[in-house]
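Undergrad: What would the 3D arrangement of this be:
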Amino acid sequence: MAPTCPPRGVYAPVVAFFHEDETLDLGALQKHVIRLAQAGVSGLVIQGSNGEAPHLDHSERKQVISTALATLKQYGKREAVIIAGCGAQSTRETIQLCQEASESGAHFALVLSPSYWVGAMQQPTIQKFFSDVASVSPIPILLYNFPGVTSGIDLDSDLIAGLAAANPNKIVGCKLTCGNLGKLHRVAHDKRIQTPFAAFAGKSDFFLHGLVAGSNGLIGAAANLVPKVHVKLLKLYDEGNLNSAQELQTQLSEVDWVLVRMGVSGLKAAMDKYYKYGGGRSRRPLLPIQSSTFTGERDEILQKIVDLENSL
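TA: Got it, this is the predicted structure:
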């Protein structure tokens, strides 16, 4: 039986891999999912912002979800949770994506705010959008707040908590890539929310800060590169070893800053350089990045944390 909300832990927002002709590279995806599962992550986010969801058609989205789930089961990780990115510009297509994600085996849907005709996306419109999707989605949804990819639309804590309170067991969490720790703290402790609710930090550079604020863990891009380090930081925090957790957080903040400036293709190029799979390819118009880009200080920062990852 699926949990009522995503369990606390580290979730990797899985990147999409492509061959040189831009077809899906499912072999690289399987290799990546195995590495993440062996690292001890609690689950995967498929077709988040790092998964190039806007570049995939519906059948490809379903194929990626089902491939990831089958790989997890094959390697004995049946308890791992799949959260599928299901955001779209219309309510109609968002609901369709939620239905297709459920059919493919996903446990939860992660839904961005629509941003087409941004001037019309006032709070009542956004509130109705999420309520309409939640009311008919066959799987519970998480609100995804990422102003950087939604033309600046930023869900505030009252809207998030209000939607969760009004849609119990339907809206069961949020991912806050906005980096607003005050918002995360307010949502995590809002007494209006009476059913299980998972508030996630959305970037590795405030993973520890989010835990202190009461987060449910992390959904962060750098977990693709060094999942064991993220799992270790959570363990250190839970054991009360704050000094060691802070040391790891310092490294993760440096790593996240290197990766965020390189974008999705850069993250894949880093995995190609340090783990020898996947390449730095994305679908156009995103351009590929060569693994040789990581030199000098960038290489020093990433190599140091990859060495730590390999030692764990």
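Undergrad: drop to CA atoms for contacts and neighbour counts, all remaining ones
TA: OK.
Undergrad: Now the longest helix along the chain: buried residues?
TA: Criterion DSSP state H: the longest helix present in the chain is helix 242-260. By neighbour count on 16 or more other C-alpha atoms under 10 Å, the buried set for helix 242-260 is 245-246, 248-249, 251-256, 258-259.
Undergrad: one more, for comparison:
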Amino acid sequence: MTALPLQGIYPPVPTFFDANEELDLTTLESHLRWLAASKIAGYVVLGSNGEAPHLTGEERELVIRTARGVIDQLTQAEGLAHPRLLLLAGCGEQSTRATIAGCERAAQAGADAVLVLPPFYFRGRMNEAALLAHYRAVAEYSPLPVVIYNMPANTAGLDLEASLICRLAEEHPKIIGLKDSAGNVARLAQIAGQLAVHRPDFAVLAGSAGFLLPALAVGARGGVPALANVLPRQVWRVQALFEDGRLEEARRLQARLVPLNTLLTTTYSVAGLKAALQLLNGYGGRPRSPVLPLDEQELAQLKSLLATFADEERSNG
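TA: All right, here's what the predicted structure looks like:
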């Protein structure tokens, strides 16, 4: 399998719906093209911000195919021999069998790699042996490279240990990275440090803009931050400043991004992300039921915090 280096910022894009909660693929295409005008490295579809649990299998396939179509069109328009944007698709299911089937469908629809949450429904039985067996089987039978996705907030508190992640990465070359949304920087340092020797191609990606700079400082190669959907240039700039050695500028920008990032992730989740896009770009819409949109008070708080950043994002466009 051809190496697939992960480096940079990969926005976890929302799935958009019309007034009847049907897929709005036209808006998805527009958002992907708007993001491509910044210096992102690719897209993640069907993650938590993509409302993957609320989509049917057919809808998931349509989302992946739409994103692949945008990437192919951009590649052709730019006259490139190879796509400059990678496409990662969420494929975590509650059974190993269903996860592998999802990986197969993602490959057929045009994804470059899959992002796999651990199964968590039978949380009490998801010990190290079960998780090792699950990820080994997924890596063995998936036609695409696998990125482990650790997000305890969405998996009933299941938080993958550094030793488990390192063991899987060392055992299977098809496991190429980790998206970690837990925010444990000490654990990220442990993983990045150990695998720098045994798996130098393995990429640790911060799962939030809230700790992007600390993660980069301990060896992460980029991030999958929801905030990059709204402020792609400024999130990218944190990494660019870090890589240029302009650490004080990177620190100041990181600190400024934290309050808005917290509002769009921990506080309001996907409803806040879509509301921010509506305020910034005139599209976003509602989450799919049962998730409710922001109320007027929440919207006012978001609008106030977004205002300064929105002006800067447009001026850098």
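Undergrad: hang on, the earlier thing: let's have the buried residues of helix 242-260 of the first structure in a markdown table, adding distance to E20 of the first structure.
TA: Conversion of the buried residues of helix 242-260 of the first structure to a markdown table gives the following (distance: C-alpha to C-alpha, whole Å):
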| residue | distance to E20 of the first structure |
| --- | --- |
| A245 | 40 |
| Q246 | 40 |
| L248 | 36 |
| Q249 | 35 |
| Q251 | 33 |
| L252 | 31 |
| S253 | 32 |
| E254 | 31 |
| V255 | 27 |
| D256 | 27 |
| V258 | 25 |
| L259 | 22 |
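Undergrad: And the strands in the second structure?
TA: Listed in chain order, the strands of the second structure (DSSP state E) span 8-9, 42-45, 86-90, 113-116, 146-150, 175-180, 203-206, 222-223.
Undergrad: Single out the most deeply packed of the ones you listed.
TA: Of all the strands of the second structure, strand 222-223 has the most neighbours on average by mean count of other C-alpha atoms under 10 Å, namely a mean of 30.
Undergrad: Output the residue interval of the first structure matched by that one.
TA: Residues 217-218 of the first structure are matched to strand 222-223 of the second structure when aligned by TM-score structural alignment.
Undergrad: centre of the chain versus that stretch, how much separation?
TA: Distance, stretch centre to chain centre, for stretch 217-218 of the first structure: 9 Å (C-alpha atoms, centre = their mean, to the nearest Å).
Undergrad: So what touches that stretch?
TA: Identification of contacts with stretch 217-218 of the first structure by C-alpha atoms under 8 Å, 6 or more residues apart in numbering yields 8-11, 199-204, 207, 210-211, 234.
Undergrad: Over to stretch 267-286 of the second structure?
TA: So stretch 267-286 of the second structure is contacted by 14, 16-18, 27, 48-49, 51, 226-227, 229-230, 263-265, 287, 291-294, 299, 302-303, 306, 310 (C-alpha under 8 Å, 6+ apart).
Undergrad: Show the buried residues in those.
TA: Applying 16+ other C-alpha under 10 Å to these, the neighbour count classes 14, 16-17, 27, 48-49, 51, 226-227, 229-230, 263-265, 287, 293-294, 299, 302-303, 306, 310 as buried.
Undergrad: Kindly state which residue of the first structure is aligned to N184 of the second structure.
TA: Using TM-score structural alignment, the equivalent of N184 of the second structure in the first structure is N180.
Undergrad: ok, its match - how many residues close by?
TA: 15 (other C-alpha atoms under 10 Å).
Undergrad: how about it, what does it touch?
TA: N180 of the first structure neighbours (C-alpha under 8 Å, 6+ apart): none.
Undergrad: Kindly provide the distance from it to I34 of the first structure.
TA: N180 of the first structure is 32 Å from I34 of the first structure, where distance means C-alpha to C-alpha, to the nearest Å.
Undergrad: go on, A213 of the first structure?
TA: From A213 of the first structure to I34 of the first structure the distance is 31 Å (C-alpha to C-alpha).
Undergrad: Look at those two and report which has more neighbours.
TA: Set A213 of the first structure next to I34 and count neighbours by other C-alpha under 10 Å: A213 wins out with 20 against 17.
Undergrad: ok, now which ones touch the closest residue to the more buried one other than its chain neighbours?
TA: Nearest residue to A213 of the first structure, sequence neighbours excluded (C-alpha to C-alpha, 6 or more residues apart in numbering): H185, at 4.8 Å. Contact analysis of H185 of the first structure by C-alpha under 8 Å, 6+ apart lists 210, 213-215.
Undergrad: Which ones among those lie within helices?
TA: Assigned to helices by DSSP H, the following of the contacts of H185 of the first structure qualify: 210, 213.
Undergrad: I'd like to know which of the contacts of H185 of the first structure is nearest to P114 of the first structure.
TA: For the contacts of H185 of the first structure, the minimum distance to P114 of the first structure (C-alpha to C-alpha) is 24.8 Å, reached by S215.
Undergrad: Please tell me how far that closest one sits from Q123 of the first structure.
TA: 24 Å.
Undergrad: Equivalent analysis for I305 of the first structure, please.
TA: Taken as C-alpha to C-alpha, the span from I305 of the first structure to Q123 of the first structure is 41 Å.
Undergrad: which residues are contacting stretch 299-312 of the second structure?
TA: Stretch 299-312 of the second structure is contacted from outside by 231, 260, 263, 272, 275-276, 279-280, using C-alpha under 8 Å, 6+ apart.
Undergrad: Which of those residues has the largest number of neighbours?
TA: A276 (28 neighbours).
Undergrad: how far away is A153 of the second structure from L294 of the second structure?
TA: Taking C-alpha to C-alpha as the measure, A153 of the second structure falls 20 Å from L294 of the second structure.
Undergrad: cool, L264 of the second structure as well?
TA: Counting by C-alpha to C-alpha, the gap from L264 of the second structure to L294 of the second structure is 11 Å.
Undergrad: how many other residues sit next to A164 of the first structure?
TA: Neighbours of A164 of the first structure (other C-alpha under 10 Å): 29.
Undergrad: Aligned to it, what sits in the second structure?
TA: So, by TM-score structural alignment, A164 of the first structure is matched to A169.
Undergrad: For the nearest residue to its match once chain neighbours are set aside, list the residues it contacts.
TA: Nearest non-adjacent residue to A169 of the second structure, counting by C-alpha to C-alpha, 6+ apart: I175, 5.6 Å away. Residues in contact with I175 of the second structure (C-alpha under 8 Å, 6+ apart) are 139, 145-148, 168-169, 202.
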